[in-house]
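>>> Have a look at this fold, sequence not included:
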């Protein structure tokens, strides 16, 4: 596993270093108090800032004391942290203004080879404006006005940190636990053959089956190990669910509970296989189930079951494929396979596709690659200019995976039409390899990057 870049937070005591550290790591790992000198040892944590992953070091407040004293030894630890780091984040208190100690720290940082980013903390409101302006005198470039406590200024911090800690290729690995079992839920209308299919996969009569619809009531999870045709052994957690009928037809209380349980099973799954009945083709309820799976952000695979007894196979397959392209326009190209729970046809292929789909669903694109694609997409098709005022899109970042989720930052993004967002999503699917898994894309004004 690649070593994450290091960012050291430095500054005099009580400027908000630990508050910023806690915000970046997403937990209150560092003690925070109004009294100076609470932090003594270096504390490290894994941080994420709008898709950038790095290690952050919270250092003790830098004080001008004899090296043999406790503050002096703390300063030595701070200096060592900066020399190890890929970037140093120098925090000052904008409300207190510049102090002689701030100036001394700045002189020391200028003498080091580690890149320095200057941030004026506690800059919310008018009280911090003069301190932000004063900090230009430190000779460390443009200061970032921010509030670690309230989460303001993180977009500008992201922009300044990115050149130093972004590493193409390091952060495009799957976030998912590849050693963990594939959580695979089988869903569909009643009597589509879900339990029979799972029994065939397991090579045992693990689940009760029969011609009656609605035998399965509870969602049943079964841990199993799949030996792929190439000999690779991969763990799977198979989840059988109750058949999902059209909501208006579900009157029995027990069936309502069963369907609700099946929906919860979808929430906990990674990949969902929608099983169609090959003797009945595609029905409106199948499309509703598929749409719900995609809305929940799960990766979807569609399999036509009972293929061994299906009539007019070529016309049936092409007809279902065309209907899916039209009915699931938000995720064209969802894998469509043919299987038979009775004979075992296509089951290895189904499992292989499910693992491949999870890999795509868990994919992270490096920020550099993502923004290069973004710039080219905008150049090919610039956003519109409502009322003659141009919408300016600044950059894009991937904020999470499973499903892949992205945020665009810019100005007047509230006027960006849905059609343009669809253009970008379709481009990501085609050019960044996200295929037909759910992709979530939102746009935010640069000054208010996320709710805190």
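Everything's here; your move. None of the values given here were measured: they were computed from a predicted structure. Numbers count the residues shown, from 1 in each chain.

>>> can we go C-alpha only for contacts and neighbour counts from here?
OK.

>>> and the helix or strand hosting residue 105, how far out from the chain's middle?
According to DSSP states H and E, residue 105 maps onto helix 100-111. Its chain's C-alpha centre and that of helix 100-111 lie 38 Å apart, by Cα atoms, centre = their mean, to the nearest Å.

>>> How about stretch 70-89?
For stretch 70-89, the separation from the chain centroid amounts to 32 Å (computed by Cα atoms, centre = their mean).

>>> Repeat that for stretch 249-256.
For stretch 249-256, the distance to the chain centre is 36 Å (Cα atoms, centre = their mean).

>>> next one: stretch 182-197
28 Å.

>>> what does stretch 52-61 give?
Centroid displacement of stretch 52-61 relative to its chain, using Cα atoms, centre = their mean, is 22 Å.

>>> just stretch 287-303 next, same as before
19 Å.

>>> measure it end to end?
13 Å (Cα to Cα, to the nearest Å).

>>> Pull out the buried residues from it.
The neighbour-count check on stretch 287-303 (16 or more other Cα atoms under 10 Å) flags 287, 289-291, 293-294, 297-303 as buried.

>>> Closest one of the residues you listed to residue 6?
Using Cα to Cα, residue 297 is the member of those that sits closest to residue 6, with 32.4 Å.

>>> which ones are touching the closest one?
Taking Cα atoms under 8 Å, 6 or more residues apart in numbering, we find residue 297 in contact with 402-403, 438-439.

>>> what separates it from residue 272, distance-wise?
The spacing between residue 297 and residue 272, counted by Cα to Cα, is 10 Å.

>>> Show the contacting residues for the residue most central in space within the chain.
Centroid-nearest residue in the chain, with Cα atoms, centre = their mean: residue 400, separated by 1.1 Å. Residues near residue 400 by Cα under 8 Å, 6+ apart: 51, 364, 406.

>>> most neighbours, which of those?
Ranked by neighbour count (other Cα atoms under 10 Å), the contacts of residue 400 have residue 364 at the top, with 26 neighbours.

>>> try this one next to it:
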């Protein structure tokens, strides 16, 4: 097993910058505004050949426990308890402050190992702060610059004693475009079984204050994510691991996405960009709607974005415990979904309460069904039998007096299901007929709730390059 390191310090000392440096990607949002990070965020870090889990945390502040800052501090204290060692950051250019002294004492009382780090130590401005750090009584400080990458060798040496031997694990295979297996009796392709050992990546998205973080906390059975009555608490996309009925799930909590015209600050733009990245890397997206105000324009735009990105979609209606006539409300929601979201026809609609936990089992059941559909590969023989039937009853229309000939269809990839049709004149086939084919594939092969792709290609003429004989 690898060891776990928590980055601790007051606001704006460079914790998220160091986190990004160690994981090798710009994952955590970095801004000059103090208090950008609010939740604790894990990542896989590396220095040389030293691998470990790193946790980015909110800045430590003295605040009332019931305030937002107080709840942020509680999340940081949980990270300290969870970690094997803490990196306590100070700003070398500012020097040791009374707040640094207060939290250095807190770390000593916890009794876990602490590595003192004087960040922003590049140049002469940071020299005095490095020397002042000795007064905290946490040992020799590691002078580094997270922004410029200076001092990483010293940090490597400080963390090396905490390394533990890592157990060998299974290597995940991301290749989902391998050919389908062949039935030895018939010689035809058969549908491959779904890999049940891989964790499913699920992003929870929606408008601000839809209850996304509350739902994930209820799923986990702990206060893992920061929640409260304030809108827009979540800023970073936070991933957490969860197991439901022996299925491994990686949940991504995301920042609420408002209308583009209402996004004014740079920080909110970064948060929305992080949410969009979570959608692109997810496999299934759960769109959380407030059942009291469902299908706002922003909800429809998010659902359309998910479909354009090719992700599987489930719509969850939160605060279902506030609904009185549930049967009539559900019928109304189904009618609205069919009318407003034709691009994801048949999308599952799940009523739930993130606060009480009712409906979570139904949500996960629908989620697994949609995930299986999103991964389906239809055998080529079955596709072409269907295509032959379609062409017999409803052939392509003639364009400019010439009929478009559809010769062959196959599915080269899944995630989402993508089909390729070979025809004589791809550019002439009307969009309406393409939609007709996609709707037929969806209905015949039960591919509801996932986006489908159809690419048209021109079949090669075997006589095109041969000289004419006289």
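Looks like it arrived, so ask away. The structure presented is a predicted model; accordingly, all values stated were derived computationally and were not measured.

>>> ok, back up a step: secondary structure and distance to residue 204 of the first structure for the buried residues of stretch 287-303 of the first structure - can I get that in JSON lines?
What follows is these, written out as JSON lines (DSSP: H, G, I helix; E, B strand; the rest coil; distance: Cα to Cα, whole Å):
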{"residue": "287", "secondary structure": "helix", "distance to residue 204 of the first structure": "31"}
{"residue": "289", "secondary structure": "helix", "distance to residue 204 of the first structure": "28"}
{"residue": "290", "secondary structure": "helix", "distance to residue 204 of the first structure": "28"}
{"residue": "291", "secondary structure": "helix", "distance to residue 204 of the first structure": "32"}
{"residue": "293", "secondary structure": "helix", "distance to residue 204 of the first structure": "28"}
{"residue": "294", "secondary structure": "helix", "distance to residue 204 of the first structure": "31"}
{"residue": "297", "secondary structure": "coil", "distance to residue 204 of the first structure": "32"}
{"residue": "298", "secondary structure": "coil", "distance to residue 204 of the first structure": "28"}
{"residue": "299", "secondary structure": "strand", "distance to residue 204 of the first structure": "27"}
{"residue": "300", "secondary structure": "strand", "distance to residue 204 of the first structure": "26"}
{"residue": "301", "secondary structure": "strand", "distance to residue 204 of the first structure": "24"}
{"residue": "302", "secondary structure": "strand", "distance to residue 204 of the first structure": "23"}
{"residue": "303", "secondary structure": "strand", "distance to residue 204 of the first structure": "21"}
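
>>> Which member of those is positioned nearest residue 166 of the first structure?
Looking across those and measuring by Cα to Cα, the closest to residue 166 of the first structure is residue 297, at 27.3 Å.

>>> could you say which helix or strand contains the aligned residue in the second structure for residue 275 of the first structure?
For residue 275 of the first structure, the aligned position in the second structure is residue 288, judged by TM-score structural alignment. Assigned by DSSP H and E, residue 288 of the second structure belongs to strand 284-290.

>>> how far apart are that strand and its match in the first structure?
Taking mean Cα distance after the TM-score superposition for the first structure, the mean distance separating strand 284-290 of the second structure from the aligned residues in the first structure is 0.4 Å.

>>> Run the chain-centre distance for that strand.
That offset, for strand 284-290 of the second structure, works out to 12 Å (Cα atoms, centre = their mean).

>>> Mind giving me the packing neighbours of it?
Applying 3 or more Cα pairs under 8 Å, 6 or more residues apart in numbering; DSSP states H and E, we find strand 284-290 of the second structure packed against strand 200-206, helix 297-308, strand 312-318, helix 360-374.

>>> do that again at 6 Å, thanks
strand 200-206, strand 312-318 (3 or more Cα pairs under 6 Å, 6 or more residues apart in numbering; DSSP states H and E).

>>> what does the last one contact?
What it means is strand 312-318 of the second structure. Here strand 312-318 of the second structure makes contact (Cα atoms under 6 Å, 6 or more residues apart in numbering) with 284-291, 348-353, 450.

>>> Could you identify the most distant pair in those residues?
So, these by Cα to Cα: farthest apart are 353 and 450, at 24.5 Å.

>>> ok, those two, which is more surrounded?
Shown here are residue 353 of the second structure and residue 450; by other Cα under 10 Å, residue 450 has more neighbours (28 against 20).

>>> residues contacting residue 456 of the second structure?
Shown in contact with residue 456 of the second structure (Cα under 6 Å, 6+ apart): 420-422, 426.

>>> ok, now residue 110 of the second structure?
Neighbours of residue 110 of the second structure in contact, by Cα under 6 Å, 6+ apart: none.

>>> coming back round to it: give me the subset of the contacts of residue 400 of the first structure lying in strands.
residue 406 (DSSP state E).

>>> of all the contacts of residue 400 of the first structure, which comes closest to residue 154 of the first structure?
Distances from residue 154 of the first structure to those, taken by Cα to Cα, are shortest for residue 51, at 12.0 Å.

>>> Skipping adjacent residues, who's closest to the closest one in space?
Closest residue to residue 51 of the first structure apart from its sequence neighbours, by Cα to Cα, 6 or more residues apart in numbering: residue 399 at 4.7 Å.

>>> Turn the helices and strands packed on strand 284-290 of the second structure into JSON lines, columns for distance to residue 15 of the second structure.
Below are these laid out as JSON lines (distance: least, Cα to Cα, whole Å):
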{"stretch": "strand 200-206", "distance to residue 15 of the second structure": "25"}
{"stretch": "strand 312-318", "distance to residue 15 of the second structure": "34"}
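
>>> Out of those strands, which is closest to residue 116 of the second structure?
strand 200-206 (35.3 Å).

>>> buried stuff in the closest one?
Buried residues in strand 200-206 of the second structure, counted by 16+ other Cα under 10 Å: 200-206.

>>> on that earlier part again, now the residue nearest to residue 51 of the first structure: which helix or strand?
Residue 399 of the first structure belongs to strand 392-400, assigned by DSSP H and E.

>>> Mind listing what's buried along that strand?
Across strand 392-400 of the first structure, burial judged by 16+ other Cα under 10 Å covers 392-393, 395-400.

>>> average gap between it and the second structure?
Compared with the second structure after fitting, strand 392-400 of the first structure has a mean deviation of 0.6 Å; criterion: mean Cα distance after the TM-score superposition for the first structure.
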